[in-house]
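**Q** sequence unknown, structure follows:
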């Protein structure tokens, strides 16, 4: 992982980056079900899913979110801290064998009035599949130190 010190004043609206792809496997489904306790048949029962509109197992939304965010975790900024996520949406289903990739783009910056010395930076996370379809969108909010 690359370390990069980037203060609040260094963030530019519109800047972004694209990640590499990651193919979703059946193992991902099983491991995520075990970690989350979500053993719903929509994710694990192939025969049941044949009776549903998608005709196959669909990935846990929380798994797609976790992997999508994880793909972006390639830069460590020691002056930025995750403040949370807003507007998380599962736009389209993800299936076993799909390859997802993430794009992040700075969409907003604003000073934090109640926390002098910090600003809030909002980064839009968009996860797409191998067809270029958006499957997940969320806004990641960072609390970032202002330049000393």
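**A** Thanks, I have the structure now. All values derive from a computational prediction rather than experimental measurement. Residues are numbered from 1 along each chain as shown.

**Q** from here on, contacts and neighbour counts on C-alpha atoms
**A** Will do.

**Q** What helix or strand is the spatially most central residue of the chain located in?
**A** With distances taken as C-alpha atoms, centre = their mean, residue 69 lies nearest the centre of the chain, 3.2 Å away. Using DSSP states H and E, residue 69 sits within helix 61-72.

**Q** Off-centre distance for that helix?
**A** Centroid displacement of helix 61-72 relative to its chain, using C-alpha atoms, centre = their mean, to the nearest Å, is 4 Å.

**Q** helix or strand right after it?
**A** Downstream of helix 61-72, the next assigned helix or strand under DSSP H and E is strand 75-76.

**Q** try this one side by side with the last:
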């Protein structure tokens, strides 16, 4: 869905929630193949059984990628992603865990180009127990309303 909104239309504290997505063994195997990250914590069930978590852990980068993808239901051609800050892998995600994502408008800042603003969203990914597993800030460069820039 395409929804055009200018920087001024975003309200600090507004949020959106995703639906759930269960992480599978296939997700982990595919991510290992795509990235070359075959670290035993992710792919060696026997070795993991001897470790504190007793099971394989999904790659943090896998959960980050899936979670961000879950936030993209609306396309706004007035903005473009500028990147992510303060990315933290807080808790492990295991095969069979279901993640959901909450994205909250955290802050609005001026941008070096006066026709734009910088929108900062807090992105929190949760497991099925509502524990935060990943948190980060998403930065988006947004167009300001031309009628308000000229004023």
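**A** Great, that's in hand. Small disclaimer: the values here were computed from a predicted structure and weren't measured.

**Q** re earlier: in the second structure, what stretch matches the helix holding residue 69 of the first structure?
**A** Counting by TM-score structural alignment, helix 61-72 of the first structure pairs with residues 60-71 of the second structure.

**Q** Now do the buried residues in that stretch.
**A** In terms of neighbour count (16 or more other C-alpha atoms under 10 Å), stretch 60-71 of the second structure has its buried residues at 60, 62, 63, 64, 66, 67, 68, 70, 71.

**Q** Quick one: residues contacting the first one.
**A** So that's residue 60 of the second structure. Residue 60 of the second structure is in contact with 89, 92, counting by C-alpha atoms under 8 Å, 6 or more residues apart in numbering.

**Q** Strands of the second structure, start to end?
**A** 15-17, 21-22, 79-89, 98-110, 116-126, 132-143 (DSSP state E).

**Q** Return the most buried member of these.
**A** Mean neighbour count (mean count of other C-alpha atoms under 10 Å) peaks for strand 116-126 among the strands of the second structure, with a mean of 23.

**Q** and the angle for that strand with helix 60-70?
**A** If you take axes from the mean of the first three to the mean of the last three C-alpha atoms, to 10 degrees, strand 116-126 of the second structure sits at 120 degrees to helix 60-70.

**Q** possible to save the strands of the second structure as CSV with distance to residue 50 of the second structure?
**A** Output for the strands of the second structure, formatted as CSV (distance: least, C-alpha to C-alpha, whole Å):
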stretch, distance to residue 50 of the second structure
strand 15-17, 37
strand 21-22, 25
strand 79-89, 22
strand 98-110, 24
strand 116-126, 26
strand 132-143, 23
